[in-house]
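In: Got a sequence here, can you model it:
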Amino acid sequence: LEGLSAEEMDAILEFAFQRYFNDSGMFGTVDDGLVRAEQLKRIGVDEIACLIDYGIATDKVMAGLKPLADVLRRANAGGAPAENDHSIAAQIIRHGVTHLQCTPSMAQMMVTNDEARGALARVKSLMIGGEALPGRLSRELREATQAQIQNMYGPTETTIWSTTHVLQNAEATTAPIGTPIANTQVHVLDAAHQPLPIGAAGELWIGGDGVTRGYWKRAELTAERFIDDPFIGTGRLYGTGDLVRMDADGLLHFEGRADAQVKIRGHRIELGEVEARLSDLPGVRQAVAVLRDDAGHSGARLVGYVVADTPVDSDGARRQLAAHLPDIMVPHVIVSLPAMPLTPNKKIDRKALPAPTERRAERAANAQEAPPSDGSQAAIAQVWGTLLGIGDIRGTDNFFALGGHSLLAVQAHRDIKEALSLNTLAITDIFRFPTLAGLAAHIDGAGGKTSAPVVAPPIVDTPARSETMSKRRMMRAGRGRGQS
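Out: The predicted structure follows:
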């Protein structure tokens, strides 16, 4: 610094001070301070200290406390969600939610969103169920909230919850499903319905007051899944199809499915039914459906693999399947293979099935529309492409037709708000404007009431602020030259 001229020193100090003034602490206007306070509140900060620097006259300091008091008042009085904000974070804050029940898929989306993560800090009891709870997610939840976290387990046939486990730590690869609730019995049985020893994996059978009477007008399926309880002599047991093991403490640990059922976003589906529909597609000779959780994608995806006389058009096949299957059972993508990979025992090696490559949105051969290169459409297309694993997205493409669903819509809403610096985009807008062009027009104000992207309020160069800045520059310049 000693080699700098006075002009260079002043320029550097001016630049450094401007960065400090604009980017750090509670500086600027009341609106600046309020914006910063709200940012800190979103990440769980509940107290902010104010540092009063030396070298400023007492009357200036006292005058400066008045706008800080205004920031304090407005920050504590404000923070209410916007009326059109229907996000999970807004609902928790708006209704003072203390008990929350959701699937691990939804919980994962909450811990990756700053606003939702901050709202979780308000929750006192968190009940997770519907899918296996990964240890990584349970650790993230524990970091986000001091709430009691329960891993809940139970099928519809036993009136939903049958076992529960309060998480004490999060070291397990998958959280235990725990011990039975009141008036419920659990048994780990082999194929002959005989009890298995501690530590051995077997099918979970559930008995007790929650077991239902069976399936309506489906006597064969009822006889297959429900048996008389041989252990207490009354009532019945329901075979869940889930593989579990019981440890020495009596805790049940989920090991996977005994059949081809999987759970997607809390819904239990039969892969065999999906595979049967895939096999019905014209020219298909062999079909497999698997649930994949590849890195870089938002949660597990149902993927279909087919061996056919000619390559199968993925989007066209998905439309055909949608006529016969619920949306949750339509594969996200259908991959054509020359042959299925096989194990040494000549069974299909599901683990060796390749990860799907990035899809391109389907369009007519004579389509003249070009993909967006800038503006709101380009930003939204980037978000959609990342979430859906799709390239070449254009204005007429529909988020849900491309494979989006309600949970991905929540994440798309979060990512679009962040990418475009919006604070007024409602989650319902993703559903109201499902096409790329429609949503972009709504955001840009051409087709809706959404405000323009929010920018930081301009800093007003008041005389008091200018005087303070000049005095600080003089003080710092003096220090830099070794003056006292």
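In: all contacts plus neighbour counts: C-alpha atoms, from now on.
Out: Will do.
In: separation between the most centrally placed residue in the chain and residue 88?
Out: Per CA atoms, centre = their mean, the C-alpha nearest to the average position across the chain is that of residue 109, at 1.5 Å. For residue 109, the distance to residue 88 equals 10 Å [CA to CA, to the nearest Å].
In: Let's compare: structure for the following, please.
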Amino acid sequence: MEFGMFMWGNDDAPGREKYKLMLDGAKYFDENGFDSVWTPERHFSAFGGPYPNPAVTCAALAAITKNVAIRSGSIVSPLHHPVRIAEDWSVIDNLSDGRVGLSFAAGWQPNDFIIKPENHKNNKQVMLDQIETVKKLWRGEGVEFENPMGDMVEVFTLPRPVQKELPVWLTTAGNPESYRQAGAKGVNVLTHLLGQNIEEVTEKIRIYREARKEAGLDPAAGKVTLMLHTFVGECNDEVREIVREPMKEYLRSAMKLVIDFAWSFPAFKRPGGQDAKVEDINIKNLSAEETDTILDFAFERYFENSGLFGTVETCNKMIDRCKGAEIDEIACLLDFGVETDAVMQSLPLLKEVRDSANALADIPESEQELDQTLPAQLERHEVTHFQCTPSMARMLSFDPEARQQMGKLKHMMVGGEAFPNALAKDLKEILNGRLTNMYGPTETTIWSTTQEVEDPGNIPIGRPIANTDIYILDENRQPTPIGVPGDLFIGGQGVVRGYLNRPDLTDERFIPNPFKDDGSRMYWTGDLAKYRDDGVIEFLGRIDHQVKIRGYRIELGEIEAMLGNHEAVRDCVLLLREDNPGDQRLVAYMVPQGAAPDANDIREHLRKNLPEYMVPNDVVILDAMPLTPNGKLDRKQLPVPGTSQSATAEYEAPEDQLQETIVNIWQETLHLDKIGVKDNFFDLGGHSLLIVRVHQLLKEQVEKPISLTDLYRFPTIKSLTEFLNSDDQNKSLKKSSDRASRRRERMGLRKRGRK
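Out: Reported below is the predicted structural model:
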């Protein structure tokens, strides 16, 4: 998003002081990376009075700046001869070393046309014709004009400008036809929010882009500049009071300007539409009180919705709205009556708004266009050492490009959750370098032990790292013999102070270290472990049945308690299973109270109070829980899911080849024999790891482009294929392409504007 300075204030300051803000502001914008400065053309009224000819003011700005673009905002071209326009601005283009840009306006105030009364009747067409004439003269082409003797004379203007092509804007107060004409002519647009709102501007910009496309031009290449009254401060309420009276006086001046020629002002909306007559509403005879009431209301609406007012955070919200409307540049109107010193003091905050709006644009374009996928970054940065969770490693192992780059690593470290043997086996086949299992809870500053993986079938957690002590203790908190399981405690310098605002849990988990005399503590992990003969530690599982699945630590008891609240559940237990290597599944086993409930009802009951990752993949209905001889639950006897009640929708067979292909991929991935097109992938046991595999298979077998995001948005085969066969997919792809195209174009425009 580009930012410029726009001037259009009243003639209300003595002598040279009326230009102080213009000159000082231009210097600040020039020295602080802003993009442009604009001055208008206004005649015979205090409103805009300091600017009767933008060529004069812009010549002054060209002399005191080095970087910003120098632009008319606007030149009322029907009041000028096109030769004069081309020659005047060619001088400024030379003075500024090629920084000129012109916005053309048709004019509307009848009194202005005493300068050229013959152009008033057809002012709009005169302006459109002049744009083409000035562009030809600028390029050095000869243009014929009639001299006093009636002869046609071919004219070439001097001096020759620096820029080969003149950057041109068309100024519009909101007429959709003007947007269409600007698009057809391939020129930029300058507009404002006096008489129109952002939503209306958005629709008109769509008209503009479409007109460019119909003219055979790049729709995204045209620039839309929006003028906004601007003042940024530390507090929204303070800003409101600072700008209230100046803004009301500014609007009052504008009101006086239009009051005699209300219907001539393009931004003045006619009550009753374009066919309304002047006598339909009488704004000229409003009392002072009525006028002030209107101005109060106008100010409040303008402050909230039509200006760049308030704190940096508040202004950022307005900028986001402008970005959403595909506006390319904000022209910040500064001289609407706030004291010059106050405006100058506010500019660093405006710079913060500009910087925030362009956080991405400040990244070199070459870096923006780089492939930012993990495999591409591994290759680009020649990564030698890489650390990730087992879940991430599994996802990468599904990607052929990632597998290739992982093969170049010297050392891969995997930790954060239990390291599955099947995954370790796959990684050993992929990697040419070392593979290390990393163990350690967050409470001991991440890693506590490490072990290089040599045998994928046996993955211990290894030995403690430097400054770390490991204790495996029995129920009396005495060290266990080698080979005997016990509670795993961690001591040393990595142990944190405790849990924030949870003193009871801190006291329970962080206890004085009885094996040290230095007052240190050790952390009770809740993990079960044992020492091998060689001093290496083997991890045996969680003592409290707390599990970790795909990066989430889950208390199975919490799910069991929630499930037990269902009226149809008599008894239940949760288990984390891995019956297929690498496929962890959360399984709910339940004994019903009476008739067996529908599995989908059970899952929806849990979803009301639990996040999706805590909702079981499978629901298994049992007549009774398996028990050990002494009457305790025998978890080892809980059956493999398959006897569960299906958590699927009513079966609907695939209707075409695309649906059949996806059904086959799902069945292969989920290890299910029958899947209908209305079944939800995640209700069938799918999760983020499996969906990555589905995505890879779809890319290989389906010609239509499918993004990973699409699989999350459309979790049933029916909804996914409807999307793939609809226009929405093409629109989605085009929107993504258009965004990239606009970004490249804007970066190019920004660079050219600063030359």
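In: Give me the TM-score for this pair.
Out: Once superposed, the chains reach a TM-score of 0.67 (TM-score structural alignment, normalised by the length of the first structure), with 361 aligned residues with a CA RMSD of 2.8 Å.
In: re the thing from before, can you tell me, leaving aside adjacent residues, what's nearest to the residue nearest to the centre of the first structure?
Out: Excluding its sequence neighbours, the residue lying closest to residue 109 of the first structure (CA to CA, 6 or more residues apart in numbering) is residue 411, at 6.7 Å.
In: Please identify the helix or strand for the one you found.
Out: Element membership of residue 411 of the first structure [criterion: DSSP states H and E] is helix 406-420.
In: which bit of the second structure covers that helix?
Out: Helix 406-420 of the first structure corresponds to residues 688-702 in the second structure, going by TM-score structural alignment.
In: what's the answer for stretch 185-205 of the first structure, then?
Out: Stretch 185-205 of the first structure lines up with residues 469-489 of the second structure when matched by TM-score structural alignment.
In: Okay, now that stretch: how far is its last residue from its first?
Out: 8 Å.
In: any idea how far it is from the chain center?
Out: Centre-to-centre, stretch 469-489 of the second structure and its host chain are 50 Å apart (CA atoms, centre = their mean, to the nearest Å).
In: Check what contacts it and list those residues.
Out: The contact list for stretch 469-489 of the second structure, computed with CA atoms under 8 Å, 6 or more residues apart in numbering, reads 464, 490-492, 522-533, 540, 543.
In: rewinding a little: which outside residues touch the match of helix 406-420 of the first structure?
Out: 391, 394-395, 398-399, 658, 661-662, 665-666, 669-670, 705-708, 711.
In: Sort out which of those are buried, if you could.
Out: 391, 394-395, 398, 658, 661-662, 665-666, 669-670, 706, 711 (16 or more other CA atoms under 10 Å).
In: Return the member of those residues nearest to residue 225 of the second structure.
Out: Closest approach to residue 225 of the second structure among these (CA to CA): residue 706, at 35.7 Å.
In: Name the nearest residue to the closest one, ignoring sequence neighbours.
Out: Per CA to CA, 6+ apart, closest to residue 706 of the second structure is residue 699, 7.0 Å.
In: ok, average deviation of the helix holding residue 411 of the first structure from the second structure?
Out: Superposed on the second structure, helix 406-420 of the first structure shows a mean distance of 1.9 Å to its aligned residues (mean CA distance after the TM-score superposition for the first structure).
In: next SSE after that helix?
Out: Following helix 406-420 of the first structure in sequence, per DSSP H and E, is helix 427-432.
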